[in-house]
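S.K.: can you look at this prediction? I've put the sequence above it.
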Amino acid sequence: MTSTIPKAELHLHLEGAMTPALVRRFAKRNGLTLPDDIYDDQDRYLWDDFPEFLNSFDKASAAIRTKQDYADLTSSYLIEQAKVGTLYAEIFCSPTHAANCGLSFDDHLEAVVEGIDRAEKESGIIGRIIMTCVRHVGPDIAIKVARETVACGHPYIVGFGMGGNESMFTQEDFYPAFKIARDAGLGCTTHAGEVEGPQSVWDAIEKLPVTRIGHGVRSIEDPKLVETLAKREIVLEVCPGSNIALSVFPDYASHPLRKFYEAGVKVTLGSDDPPFFFTSLADEYQRAEELFGFSPAELTGITRTAIEAAFVDEDTKARLIAKL
């Protein structure tokens, strides 16, 4: 039973964790009228393809307006994860999205920290932050985000990453931002090999100081790349439910999670934007068992990989590993 297996998550976008119920709650609290076409009467977000998903994500995110909203979103997500045995979660936080909601870098950070503390106090789960830049917004804003991230020096910020539209700019365009973060001791990860093919992963691992890749699943199309990922011990943050929802692969039978594992590539399981992709971290672990044939021992090993690859400090890491 996967419900008893300890879990850890390295790939979760904070705004993407917002359920339709929270969208309604925040909209009501903030006196907003929601568009009719965000979700259906079964609370399933409405979208058909990647651009429509991004549009749906933005419409839902627009309900967030205050520090309280961000704090409540963070704590509610983490507390729910603790109920299914999650020990640790790294959350992608986007100061760019927060700015669109009218919040400063500091207000956004304080709110997420408050949510992390509330969840740990209530459930024992440990949450940490990966500050992210948005690729399609461009390299200049990425440098600004990196500088603010490093300047604030908050101990809960353990990493720097990049999401957004993979077809815009190159990974190398963002090297200056990643260098600022890496030089300050932050771990680095970037999205690649999801919408774009293996070359996007090569670009990331050759041009940026990353030890992890968000998704990276299309690396499977290049055997040399798979070999390189295994040799360099670069960790893939794999989100099968998201990949299927976005038609990166037509079905679970063609998803390469098991192939990566058997090729010696370090993999972890993440839920990405769970309510948008009709999934959850618990679902990802369950599918890994039922559809990909992972044993409970192997799944616990995947959790161990996630904790070892986490950007959190060594003391916390040791405490978490002891719980396995």
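M.R.: Yep, it's here.
S.K.: for the rest of this, base every contact and every neighbour count on C-alpha atoms.
M.R.: Fine.
S.K.: name the SS class of Ile129, please.
M.R.: Secondary structure state of Ile129, per DSSP: H, G, I helix; E, B strand; the rest coil, is strand.
S.K.: any idea how far it lies from Arg218?
M.R.: Separation of Ile129 from Arg218 (CA to CA, to the nearest Å): 26 Å.
S.K.: which one of the two is surrounded by more residues?
M.R.: Counting neighbours by other CA atoms under 10 Å for Ile129 and for Arg218 shows that Ile129 has the greater number, 26 against 23.
S.K.: got a list of what that one touches?
M.R.: Residues near Ile129 by CA atoms under 8 Å, 6 or more residues apart in numbering: Glu90, Ile91, Phe92, Cys93, Tyr156, Ile157, Val158, Gly159.
S.K.: ranges for the helices of the stretch 101-250 of the chain?
M.R.: Counting by DSSP state H, counting those that start in this stretch, the stretch 101-250 of the chain has helices at residues 105-123, 139-152, 175-183, 198-207, 223-232, 240-245.
S.K.: helix 139-152 and the longest one, what's the angle between them?
M.R.: If I follow you right, that is helix 105-123. Relative orientation of helix 105-123 and helix 139-152, computed by axes from the mean of the first three to the mean of the last three CA atoms, to 10 degrees: 60 degrees.
S.K.: check which residues of helix 105-123 are buried.
M.R.: Neighbour-count burial for helix 105-123 flags 105, 107-120, 123 (criterion: 16 or more other CA atoms under 10 Å).
S.K.: same deal with the second one?
M.R.: Within helix 139-152, the residues that count as buried by 16+ other CA under 10 Å are Pro139, Ile141, Ala142, Ile143, Val145, Ala146, Arg147, Glu148, Thr149, Val150.
S.K.: now render these as TSV, adding distance to Lys266.
M.R.: Converted to TSV, those look like this (distance: CA to CA, whole Å):
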residue	distance to Lys266
Pro139	29
Ile141	31
Ala142	28
Ile143	29
Val145	29
Ala146	27
Arg147	30
Glu148	31
Thr149	28
Val150	28
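S.K.: between these, which is closest to Cys133?
M.R.: Distance ranking of the buried residues of helix 139-152 against Cys133, using CA to CA, places Ala142 first at 5.0 Å.
S.K.: next up, a structure to set beside the first:
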Amino acid sequence: MPADLTDYVVPDVPKAELHVHLEGTARPDLIRRLAARNKVAIPDGTFEDEDTFRWRDFLDFLNTYDLAASVIRTAADYRDVVYEYLVACAAEGTRYVELISSPDHARAVGLTEAEHRAGIFQGIDDARAQTGIEGRILVSIVRNFGVEAAERTAQEAADNPHEYVVGFNMAGDEAGFPPPDFTRAFAIAHDAGLGCTCHAGEHAGPESVRAALQLPGVVRLSHGVRAIEDPDLVRELAERQIVLEVCPTSNVALGVYATYADHPLPALMAAGVPVTLASDDPPYFGATIGGEYGVARAHFGLDDEQLVAITATALGAAFVDDQTRAALLNGLHNRPLGL
């Protein structure tokens, strides 16, 4: 596990995040508060200690994630999860966040999608009112929940458009459930006008990246870093300007790379592949989005100008409406000293 990212100085530059799992933003103290409010027991095996989630490897992490998410039961719970995360991001100078939302997790605790969305949207509104931060949602399917569930979730998103629901993603057990089976789900989302991204090149190699790029509408990749193992693929990513949502601390914590020194983000940048920075599931890995910018400075040698360029890449690749994007980019390039 990497050092707690509170050890890193958060660079005084504006930030944006395109890859963070909504339920995975809830810190242990919030999970405890929600469980108490809902009068439910926290499942055994969720915590290592008062401030730490318990997990050993990637598949065990997925299980712990599901255990913790099981206490998020109501629209008010989802409001609090979203609101607390966005406010914390804003305190680190973050201006825009895309949260990966899993209707299947809400459905598993008995929430309708209307109730689920109502809580999320309230959290976005309340955080914006307090801090000015913009939040949007990517609807996510979970590979290991099956093809039928994936297509149902995609159709539900297509049938219920909303200005805050801007994209579509696929997460879960990447190595065990390759992309081709989910082609129809992505076609439904793409045809509905949702921006498409997909987890690949994390716990499976370059072949998973190539397969994800065959899915309808995919123009970004969640992680994608193991493309570095295939020079031809790296060149293709650079030529097509496929944006990678890179999560360095998650990659080190989960053993994709042994250390930050082994991480390919600098090599991908040098090859012309556009990258962004993201925290993935921050409390599970001791991360924050500000901390990821700090890691990029401390371990990859990026200066403020390069970090701002990464933020600009994120805003350019965001699945947000053009008017909001223009305002965010204008604020980025015409900011006062500091933020």
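M.R.: Nice, thanks for sending it over. Worth saying up front: this structure is predicted, and the values here are computed from it rather than measured.
S.K.: can I get the helices of the stretch 101-250 of structure 1 in JSON lines with distance to Arg287 of structure 1?
M.R.: Converted to JSON lines, these look like this (distance: least, CA to CA, whole Å):
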{"stretch": "helix 105-123", "distance to Arg287 of structure 1": "25"}
{"stretch": "helix 139-152", "distance to Arg287 of structure 1": "35"}
{"stretch": "helix 175-183", "distance to Arg287 of structure 1": "34"}
{"stretch": "helix 198-207", "distance to Arg287 of structure 1": "25"}
{"stretch": "helix 223-232", "distance to Arg287 of structure 1": "23"}
{"stretch": "helix 240-245", "distance to Arg287 of structure 1": "9"}
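S.K.: which of the ones you listed sits closest to Ala82 of structure 1?
M.R.: Taking CA to CA, helix 105-123 is the member of the helices of the stretch 101-250 of structure 1 nearest to Ala82 of structure 1, at 6.2 Å.
S.K.: need the contact partners of stretch 22-39 of structure 1.
M.R.: With CA under 8 Å, 6+ apart as the criterion, stretch 22-39 of structure 1 contacts Pro20, Tyr45, Leu46, Ser56, Lys59, Ala60, Ser61, Ala63, Ile64, Arg65, Asp69, Leu73.
S.K.: out of those, who's nearest Ser167 of structure 1?
M.R.: Closest approach to Ser167 of structure 1 among those (CA to CA): Ser56, at 19.4 Å.
S.K.: so what corresponds to that closest one in structure 2?
M.R.: Matched to structure 2 by TM-score structural alignment, Ser56 of structure 1 sits across from Thr64.
S.K.: so what does Val82 of structure 2 match up with in structure 1?
M.R.: By TM-score structural alignment, Val82 of structure 2 lines up with Thr74 in structure 1.
S.K.: and the gap between the closest residue to that match other than its chain neighbours and Arg128 of structure 1?
M.R.: Excluding the flanking residues, the one nearest Thr74 of structure 1 by CA to CA, 6 or more residues apart in numbering is Gly115, at 4.9 Å. Using CA to CA, one gets 11 Å for the distance from Gly115 of structure 1 to Arg128 of structure 1.
S.K.: cool, Glu15 of structure 1 as well?
M.R.: From Glu15 of structure 1 over to Arg128 of structure 1 the distance is 15 Å, taken as CA to CA.
S.K.: next: Lys259 of structure 1.
M.R.: From Lys259 of structure 1 over to Arg128 of structure 1 the distance is 30 Å, taken as CA to CA.
S.K.: between the two, point out the one with more neighbours.
M.R.: Arg128 (23 against 14).
S.K.: ok, now which ones touch that one?
M.R.: Arg128 of structure 1 is in contact with Ala89, Glu90, Ile91, Ile116, Tyr156, Ile157, Val158, Val312, counting by CA under 8 Å, 6+ apart.
S.K.: picking up where we left off before, name the nearest of the contacts of stretch 22-39 of structure 1 relative to Val195 of structure 1.
M.R.: Of all these, Val195 of structure 1 sits closest to Ser56, with 17.9 Å by CA to CA.
S.K.: Thr46 of structure 2 matches what in structure 1?
M.R.: Superposed on structure 1 with TM-score structural alignment, Thr46 of structure 2 falls opposite Ile38.
S.K.: what's around its match, how many residues?
M.R.: Counted with other CA under 10 Å, Ile38 of structure 1 comes out at 19.
S.K.: same question, Asp49 of structure 2
M.R.: Using other CA under 10 Å, Asp49 of structure 2 has 9 other residues around it.
S.K.: next: Gln241 of structure 2.
M.R.: When counting by other CA under 10 Å, one arrives at 15 neighbours for Gln241 of structure 2.
S.K.: check Glu298 of structure 1 too.
M.R.: Per other CA under 10 Å, the neighbour tally for Glu298 of structure 1 reads 14.
S.K.: corresponding residue for it in structure 2?
M.R.: Under the alignment (TM-score structural alignment), Glu298 of structure 1 pairs with Gln306 in structure 2.
S.K.: can you give me the distance of its match to His19 of structure 2?
M.R.: Distance from Gln306 of structure 2 to His19 of structure 2, counting by CA to CA: 19 Å.
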